[in-house]
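Engineer: coordinates only, sequence not included:
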């Protein structure tokens, strides 16, 4: 029993350390602040803000509860272990060993939260996909990646919304940008920033030749609260253009000039939003994205490295890929940064990205320690 005691004590220490790393004491204070807001008579006057506050309170309480429960059950197992030693009860000892294995497994699943303790990791994400060289194959690949990320978001119960797209004539997208709303969306998806390479028999080639396609994925955090307010944009520094929104095959979304393109002149940063029916809503969405892009730019310049918060500005071409998806002559998906490999390529393309995300986050932590 001395061994299981030691293992339980080590697990308890790791769980207590995780509590501190995740600042759960501060999170409890934050929950109290949010509950005070929610009890206000005018709380639901701003329904969008009320929804965000309620969601944050719910997510924080759930996180606190799961770690509290784990710590309590570890302590209960330690107490039972000491009691079993006194009584020399083999049946109880066997039960304690099973309990430890369960607690260890639960800790390992929760450990991902420790890896997501960066400044912006809890934020929503803004993800953009740009088709590289390869014509219809490349644009189709951009469409496949859009589906992959959407399916992954669904598996996490996150919301996705396309705010700008440039559909290709034959299949997929020349470029597409969408928001992914959910806690830790940016922290988990930042691992996807970079060039993704596809090798397959082209469905667009009459001779059924093997083709290689590329797409560039960019991921930035959506700003909230203080970070958003800290980015001040002078009206004279932007140009706002309006135009009619369009869909696949030239299909019109509407017949008014509701789509908005904002250009930040000093940095030549361009953001387009055409998803909403209202020009005002599209402008507000575009400004939020513009502030996020400018914030990332500031962070990159301050850190003097281009991939501080999003993938480096690499051309979507051979030699720059972070991950390869091979569908012919064999099937495999390999991440070139972590060497994580999955043989079931279809499962990955259906949104099973967790093994790659876990491997990337663990590598990131090991390199920074």
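Structural biologist: Structure received. This is a predicted model, so every value here is computed, not measured.

Engineer: use CA for all of it now, contacts and neighbours both
Structural biologist: OK.

Engineer: quick one: what helix or strand has the closest residue to residue 203 other than its chain neighbours in it?
Structural biologist: Nearest residue to residue 203, sequence neighbours excluded (Cα to Cα, 6 or more residues apart in numbering): residue 137, at 8.0 Å. Assessed by DSSP states H and E, residue 137 sits inside helix 135-155.

Engineer: Show me what the helix or strand where residue 72 lies is packed against.
Structural biologist: Secondary structure assignment for residue 72, by DSSP H and E: helix 47-87. On a contact count with 3 or more Cα pairs under 8 Å, 6 or more residues apart in numbering; DSSP states H and E, helix 47-87 meets helix 2-21, helix 24-38, helix 90-115.

Engineer: hmm, 6 Å instead?
Structural biologist: Using 3 or more Cα pairs under 6 Å, 6 or more residues apart in numbering; DSSP states H and E, no helix or strand is in contact with helix 47-87.

Engineer: what about the helices in the stretch 251-369 of the chain?
Structural biologist: With DSSP state H, counting those that start in this stretch, the ranges of helices along the stretch 251-369 of the chain come out as 279-303, 345-349, 354-368.

Engineer: try it against this one:
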């Protein structure tokens, strides 16, 4: 086997191994057999809600297992084709086989990411919050840049984006915002973006044109449906109303329609001002709170399984997941996975998929990358 062929075989095998590890392969096969048996049970649809959950799990698991088996078989066929060409001294056959392996390696990389989106809530819509860190206008401008970046990323995927909550900065930018991203696997992809994001640039707000470092945090959690029951004690809630401060609309700043809910045991705060009705904003905020509490439970379960816990931390030095450098050079570097882009303009316009794919893979392998984050 030629070197380029062997390299692609190793890429394919690495992708398949990652998916098998993520699925817990033997358990996944047993579970798929169980689900197939339940689908054959004529009493399944006596409980429509449970039946839909069974069918949803079966589809996801069947797709992931089927992808691994299909790619494995196609790789074996391509390897056999190359070996046959080598044995016969036919360079045309060898070239075709090597091209097939290269195309299959590309497909395996893409299908791997899809297979990794088989978590409990990965298929759901997502709430994405952006909060400016300390630093006034600089950080608030950076927070607005992040809001635009995630909106553009969502649009690239054909997702719909609603602005649920918005607090503008004093001079420019935003203090915070909450986006509702609607689309298949929106949470599965976006969940890897939670953390602190750092910007290094020559400030447009500094008359001396000095270099500034700004921080903003991103927090992502899944939208949950009625099938997921989250109990909340009303006595644990502090509910405030205030006037909306959105980017526009006739109802903005005219009535106390916006609602903020604080869950006092955890300190979680959610807010909604997207609707004219205080009642509807309250319902939206309660759904957001349930989603945040559910995401917290998911994170704790994942942490217990991996033996580590990454809590939400102060927005500042030492806690960032990604660094965006615009001056004195152009680079975006993920400090968890080591993925680098030398085109910040493209990244800030929503080109986030390579960062998300690497972060999803890292969640399975548990491997950390030592990255020097020089300015």
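Structural biologist: Okay, I see it. This is a predicted model, so every value here is computed, not measured.

Engineer: TM-score of the superposed pair?
Structural biologist: In this superposition the chains share a TM-score of 0.75, using TM-score structural alignment, normalised by the length of the first structure; 361 aligned residues with a Cα RMSD of 4.7 Å.

Engineer: Of the helices of the stretch 251-369 of the first structure, give the one that comes closest to residue 263 of the first structure.
Structural biologist: For those, the distance to residue 263 of the first structure is smallest for helix 279-303, at 8.7 Å, taking Cα to Cα.

Engineer: for the residue nearest to residue 179 of the first structure when sequence neighbours are not counted, helix, strand, or coil?
Structural biologist: Spatial nearest neighbour of residue 179 of the first structure, chain neighbours left out: residue 126 (4.5 Å); criterion: Cα to Cα, 6+ apart. Following DSSP: H, G, I helix; E, B strand; the rest coil, residue 126 of the first structure is assigned to strand.

Engineer: Tally up the residues packed near residue 126 of the first structure, please.
Structural biologist: 27 (other Cα atoms under 10 Å).

Engineer: thought it was touching residue 218?
Structural biologist: No. With contact defined as Cα atoms under 6 Å, residue 126 of the first structure does not count as touching residue 218 (8.1 Å).

Engineer: quick one: the strands in the stretch 101-250 of the first structure?
Structural biologist: 125-131, 159-167, 173-181, 194-201, 210-221, 238-243 (DSSP state E, counting those that start in this stretch).

Engineer: could I get those as JSON lines with distance to residue 253 of the first structure?
Structural biologist: Formatted as JSON lines, these follow (distance: least, Cα to Cα, whole Å):
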{"stretch": "strand 125-131", "distance to residue 253 of the first structure": "21"}
{"stretch": "strand 159-167", "distance to residue 253 of the first structure": "12"}
{"stretch": "strand 173-181", "distance to residue 253 of the first structure": "16"}
{"stretch": "strand 194-201", "distance to residue 253 of the first structure": "30"}
{"stretch": "strand 210-221", "distance to residue 253 of the first structure": "26"}
{"stretch": "strand 238-243", "distance to residue 253 of the first structure": "11"}
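
Engineer: Of these, flag the one that's most buried.
Structural biologist: Mean neighbours per residue, mean count of other Cα atoms under 10 Å, is largest over those for strand 125-131, with a mean of 26.

Engineer: who does it touch, helix- and strand-wise?
Structural biologist: helix 135-155, strand 173-181, strand 210-221.

Engineer: Apply 8 Å and report the result again.
Structural biologist: helix 135-155, strand 173-181, helix 185-189, strand 210-221.

Engineer: Please name the residues that touch the residue nearest to residue 179 of the first structure.
Structural biologist: 177-180, 186, 219-222, 289 (Cα atoms under 8 Å, 6 or more residues apart in numbering).

Engineer: And residue 55 of the second structure, by the same measure?
Structural biologist: 35, 39.

Engineer: Does it belong to a helix, a strand or coil?
Structural biologist: helix.

Engineer: Residues in contact with the helix holding residue 137 of the first structure: which ones?
Structural biologist: By Cα under 8 Å, 6+ apart, helix 135-155 of the first structure touches 129-132, 159-160, 168, 170-176, 180, 198, 202-204, 211, 213-215, 348-353.

Engineer: And for stretch 11-18 of the first structure?
Structural biologist: By Cα under 8 Å, 6+ apart, the residues outside stretch 11-18 of the first structure that reach it are 67, 70-71, 74-75, 104, 107, 111, 114.
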